[in-house]
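Student: Predicted model follows, preceded by the sequence.
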Amino acid sequence: MPKYESLLYINGEWCSAADGGTRAVINPATEEVVGSVAQATDSDIQRAIDAAQRGFEHWRSVSPQERKSILKRVAARILEQRESLAVSITLEQGKPLEEARLEIDRTVDAFEWCAEEATRTYGRLLPQRKAGSREMVIREPIGPVAGFSPWNFPAAMAARKIAAALGAGCSMVIKPSEEAPAICAGLVQACHDAGVPPGVINLLLGPSDKISTRLIESSVIKKISLTGSVPVGRKVSSLAGQFLKPVTMELGGHAPVIIFDDADVEKAAAMTAAFKFRNAGQVCLGVSRVFVQQNVYEQFLDCFLAHVSRLKLGNGMDPDVTMGPLANQRRLDAMEAMVADAKARGATVRYGGKRWGDQGYFWEPTVITDIGDDALLMREEPFGPVVPVVSFVNFEEVIERANQLPLGLAGYAFTRSLVRSTAIVDALEAGWLGVNNFSPALSEAPFGGMKDSGIGYEGGPEGFASYTQIKFVSQDSL
């Protein structure tokens, strides 16, 4: 496959960086250079900001019905290119091609749902207090938005931001990860092809610190949306706070999975293994800590290990592969540190535990037991294919252990008891819960975390509304 160059998109045109600067994009399965990504300069950033301002002044006056029609065309264009866009994800990010195809399907769904939601941004008419008066609440687009999307789901996460912002009548400057830029460029091209006017969507690529600082400090940008790590979220929200700008932050998690003794243990083991190692464990909602009730612990562990042993590791372009590489060298280093820490504390590596092969960023699917809650793996999100499986005695104990971290993005439980299901939903401190399943990421559902896992929501009416602001209007007849 020929190497490509991911360009900037500013005011309806594709362009190189002002100084021609680029950076290589690496295939994590082969460590080969597959393309280059432009490195925006200060002047490029300012041009994108100016374009977003002009684009907003036009786009805000476009009717919701017309915005709906355009976003529907964006979705159709993405669907037409499903295979080529999926290939770009796999080449840059590493996940198996079938997983990449499913991510494109989620991307299409996001644009289609936000297209419909554009015509459902209702206000409210208050009961009349006196003759001849009207009091109402109306919603309007908040203004130009800066969006920062991650490398682990480079299509779906960018789509959530772009589709909602444009559907609400905002313009956007989107900044994706430099490690997986081509798919976001593909989404922007779909917007271009569908007739999104110049300046309404702009794409910047390059150094994250410089671009994020310039965008947040600009008086043009009215809202910030970030999907990223907790440390990055703290930095971005702190800077935004200096300028009193609203933020949406979807940050890290450390999701517990609780297997009670009345669950279908074999089914729970199969589902947990499949979900844990999807995208090589690089899933913010993914399985991080598995708690199994003591009297079914060995049964679950045997079933879980059997499913893990059947995973096929390799290049995501191979149709037989079920787990690809990690996205970068940083994740390999993190896996090595976590496994080493667990071993030093007396934990047992029951499966995997080391780098796989001598080319690419591959790490074996790894299962660790006999590990204490003080281990690094139990305290920090692994964001990779390493999982601890530990036992617990009763409901009160496991809830305390599951909730003891300052993170609360997702949590899951398996039980046949309706009473216990209700109790676990009430007790777990997480914004995204699944009982006897791993909650699907639906466009119509809000997605956000508690505690240090985020601020606000992406998706659903709640996420869409965050791209609007409210006016209260009181009107009398003279």
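Tutor: Done, it's in. The model shown is predicted, which means the values in this text are computed figures rather than measured ones.
Student: switch to C-alpha atoms for all contacts and neighbour counts from now on
Tutor: Noted.
Student: from memory V108 sits against K72, does it?
Tutor: No. Assessed by CA atoms under 8 Å, V108 is found out of contact with K72, at 9.0 Å.
Student: Among the two, which residue is more densely surrounded?
Tutor: Between V108 and K72, counting by other CA atoms under 10 Å, V108 is the more crowded of the two (26 against 20).
Student: since we're on D50, how many residues are nearby?
Tutor: By other CA under 10 Å, 17 other residues sit near D50.
Student: what helix or strand does it sit in?
Tutor: Per DSSP states H and E, D50 falls inside helix 42-59.
Student: Work out the gap between that helix and the centre of the chain.
Tutor: 25 Å (CA atoms, centre = their mean, to the nearest Å).
Student: List the buried residues in it.
Tutor: Under the neighbour-count criterion of 16 or more other CA atoms under 10 Å, helix 42-59 has 44-59 buried.
Student: Report the next helix or strand after that helix in sequence order.
Tutor: Next along from helix 42-59, by DSSP H and E: helix 64-80.
Student: Packing partners of the following helix or strand past that next one?
Tutor: Scanning forward in sequence from helix 64-80 by DSSP H and E, the next helix or strand is helix 82-93. Contacting helix 82-93 under the criterion 3 or more CA pairs under 8 Å, 6 or more residues apart in numbering; DSSP states H and E are the following elements: helix 97-117, helix 182-194.
Student: With respect to A156, which of these lies nearest?
Tutor: helix 97-117 (4.8 Å; CA to CA).
Student: in terms of contact count, name the helices or strands touching the closest one.
Tutor: helix 64-80, helix 82-93, helix 156-168, helix 460-465.
Student: Can you say which of these is nearest to D452?
Tutor: When these are compared by CA to CA, helix 460-465 sits nearest D452, at 18.3 Å.
Student: returning to that earlier point: point out the most buried one among the helices and strands packed on helix 97-117.
Tutor: helix 156-168 (a mean of 28; mean count of other CA atoms under 10 Å).
Student: Nearest to the spatial middle of this protein, which residue is it?
Tutor: M157 (4.5 Å; CA atoms, centre = their mean).
Student: and here's the other structure:
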Amino acid sequence: MLFIGGEWRPASDGRVIDVLNPATEEVVGQVASASAADLDDVLAAAAEGFAVWRRTAPAERAAVLDHAGRLLLDRAEAIAAVLTEEQGKPLEESLAEVRQSAEYFSWFAGEAVRSYGRLLPTAPGRRSWVERRPVGPVAAFTAWNFPASLPARKLAPAVAFGCSIVLCPAVEAPRTAAALVQALDDAGVPPGVVNLITGDPPQVSEHLINSDVIAKITLTGSVPVGQTLVGLSAKHLQSLTLELGGHAPVLIFDDLTPEQLGRAADALVRAKFRNAGQVCISPSRIFVQEAVYDAFVDAVVERVERLAPAGGAAATPPGAPTSPLSPLANARRRDAVAAMVSSSGAKIRTGGVQPDGPGFFYPPTVLTDIPPTASVLTDEPFGPILPLLPFSTLEDGLRQANAVPYGLAGYLFTASTERADAAIAGLDVGMIGLNEVALASAASPFGGVGLSGYGREGGTESLEAYTVATAVTTKGAP
């Protein structure tokens, strides 16, 4: 179903898209495929919704968001079940994602009443100030890998700061996004403020962006899609926020004790294979200082081989002693990961053999002795591949870490404050974790540099993404 102007409805021409469970390859539902007429309707609804919402008091917007966040928590288990069914990740991870989405709603409820401007000093008899105004109707495009938290990261600031929004979730996992929209509708958001469209991605994006209604575009997706949307936006010069993935480096320094190396291995294995590596900030190039390289490789391989076998993610109950592995998005992604491993010329320390049975699974795979020309070092793997490479000095490590055009996230593990400060200063990324792999939160800006995109979502920086600064200067009557 489409959500347009406060109403759920089918596509005007009746077209639908099948939704598959990637863990079983079974059809688990259908969603509407919007027609051109439906897209015209949603643009008109978003324009009308913006006219109302921009004039709504910030405290009222905050109340709606806060209510919607509490509804998400109340419905968390039911929404998580849908998320696991259509996306494939373990139920425990799905539940955590829904709760994180509720956190975005509640946090931005607080920010709605803090969209401060500033008073400017000026000459006597004059007044001058800067105020933040909502940018306008937003077209928001989200990816498959986090079908709750990615839409929430866009819905929450748009609603908080007075924008209307047309949410376009990935057609592989759209029903979770629909549950978030339903929570906002139940919380009292006026018709047209929040809308949801599913359909053919090129048709939807081109139609929405080519209109003169959409003032802002936000995308979480691939570099090619981001480049396409930038080109489409040239006609109307809409503002853009682009989060386009990355190829996150990790620096492991030789000052760590064996116990500290073990904890670093625990953290990286957990972060790398969460969601089958389909995480834009997933550690994907691990550089280990030479003196501890062999010991760290052994520690990682030992931990990876203890992971549960691929398959059966949806059937494993929350709290299982070892988390099962998530499937990949589809057969194309699974085959691309397999091709990246087979063509790498690297030594496969564990994994590398596709399992039998249904589902788009690929095993956790650790690579060493990697040729410098291997694509796994230059292209984002977006899958369960963990390459380990040695480095000598800090300068050598930073050179290798910064050798790709992506710059979303980076990580380092060291007990030395001096090394930490130097490495943090030298990493060309938008987010850095020091002895930590959990980077995303409602209060923290999320985004990168280079081909990882530009703009930030999350944190107070979202105010800049969803509002425009208007300068006002006044003087007494002429």
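Tutor: Here it is on my side, so go on. Note that the structure is predicted; figures quoted are calculated from it, not measured.
Student: So after superposing, what's the score?
Tutor: Overlay of the two chains. TM-score (TM-score structural alignment, normalised by the length of the first structure): 0.97; 468 aligned residues with a CA RMSD of 0.9 Å.
Student: Aligned to the residue nearest to the centre of the first structure, what sits in the second structure?
Tutor: M157 of the first structure maps onto L150 in the second structure, with residues paired by TM-score structural alignment.
Student: and that match, what does it touch?
Tutor: Shown in contact with L150 of the second structure (CA atoms under 8 Å, 6 or more residues apart in numbering): T142, A143, T220.
Student: Let's see that with 10 Å instead.
Tutor: E97, S101, A140, F141, T142, A143, W144, P169, A177, L219, T220 (CA atoms under 10 Å, 6 or more residues apart in numbering).
Student: Now, these that are in strands?
Tutor: Mapping the contacts of L150 of the second structure onto strands (DSSP state E) picks out A140, F141, L219, T220.
Student: show me what contacts T378 of the second structure?
Tutor: Counting by CA under 10 Å, 6+ apart, T378 of the second structure touches H247, R285, P372, A403, V404, P405, Y406.
Student: could you flag which of these are buried?
Tutor: When the contacts of T378 of the second structure are checked for burial by 16+ other CA under 10 Å, the buried set is H247, R285, V404, Y406.
Student: Now secondary structure too, for the residues you listed, in JSON lines please.
Tutor: Output for these, formatted as JSON lines (DSSP: H, G, I helix; E, B strand; the rest coil):
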{"residue": "H247", "secondary structure": "coil"}
{"residue": "R285", "secondary structure": "strand"}
{"residue": "V404", "secondary structure": "coil"}
{"residue": "Y406", "secondary structure": "strand"}
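Student: Find the pair from those residues with maximum spatial separation.
Tutor: The widest separation within these (CA to CA) is 12.0 Å, between R285 and Y406.
Student: Which of the contacts of L150 of the second structure sits closest to K89 of the second structure?
Tutor: Nearest to K89 of the second structure among the contacts of L150 of the second structure, with distances taken as CA to CA, is E97, at 10.4 Å.
Student: Could you find the counterpart of that closest one in the first structure?
Tutor: Alignment note (TM-score structural alignment): E97 of the second structure maps to E103 of the first structure.
Student: Could you find the closest non-adjacent residue to that match?
Tutor: A156 (6.1 Å; CA to CA, 6 or more residues apart in numbering).
Student: still on that earlier bit, the match of E97 of the second structure reaches E83, doesn't it?
Tutor: No. Contact criterion CA atoms under 10 Å: E103 of the first structure and E83 do not qualify, at 11.1 Å.
Student: Need the overlap of contacts for the two.
Tutor: L97.
Student: Whatever residue of the second structure lines up with G169 of the first structure: neighbouring residues, count only.
Tutor: Under the alignment (TM-score structural alignment), G169 of the first structure maps onto G162 of the second structure. Other residues near G162 of the second structure come to 28 when the count uses other CA under 10 Å.
Student: Settle this for me: G162 of the second structure is touching F50, isn't it.
Tutor: Yes. If you go by CA under 10 Å, G162 of the second structure and F50 touch, sitting 7.3 Å apart.
Student: Need the residues touching each of the two.
Tutor: Taking CA under 10 Å, 6+ apart as the contact rule, G162 of the second structure and F50 both touch T56, P134, V135, G136, P137, V193.
Student: Quick check on those: which are buried?
Tutor: So, by 16+ other CA under 10 Å, the buried ones in the shared contacts of G162 and F50 of the second structure are P134, V135, G136, P137, V193.
Student: what about the helices in the stretch 251-400 of the second structure?
Tutor: 258-273, 290-304, 331-342, 394-401 (DSSP state H, counting those that start in this stretch).
Student: L20 of the second structure is nearest to which of those?
Tutor: L20 of the second structure sits nearest to helix 331-342 of all the helices of the stretch 251-400 of the second structure, at 11.5 Å, using CA to CA.
Student: Give the aligned range of that closest one in the first structure.
Tutor: Using TM-score structural alignment, the partner range for helix 331-342 of the second structure is residues 329-340.
Student: now swap in stretch 230-242 of the second structure and tell me
Tutor: Taking TM-score structural alignment, stretch 230-242 of the second structure hits residues 237-249 over in the first structure.
Student: Would you mark the buried spots in the matching stretch?
Tutor: Those buried within stretch 237-249 of the first structure under the rule 16+ other CA under 10 Å are S237, L239, A240, K245, P246, V247, T248, M249.
Student: Mind checking which of those are in helices?
Tutor: Among those, the subset assigned to helices under DSSP state H consists of S237, L239, A240.
Student: Save the ones in strands among the contacts of L150 of the second structure as a markdown table, and put in neighbour count too.
Tutor: Putting those into a markdown table (neighbours: other CA atoms under 10 Å) gives the following:
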| residue | neighbour count |
| --- | --- |
| A140 | 24 |
| F141 | 23 |
| L219 | 23 |
| T220 | 24 |
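Student: how about those residues in TSV, adding distance to P390 of the second structure?
Tutor: Output for those, formatted as TSV (distance: CA to CA, whole Å):
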residue	distance to P390 of the second structure
A140	40
F141	38
L219	35
T220	32
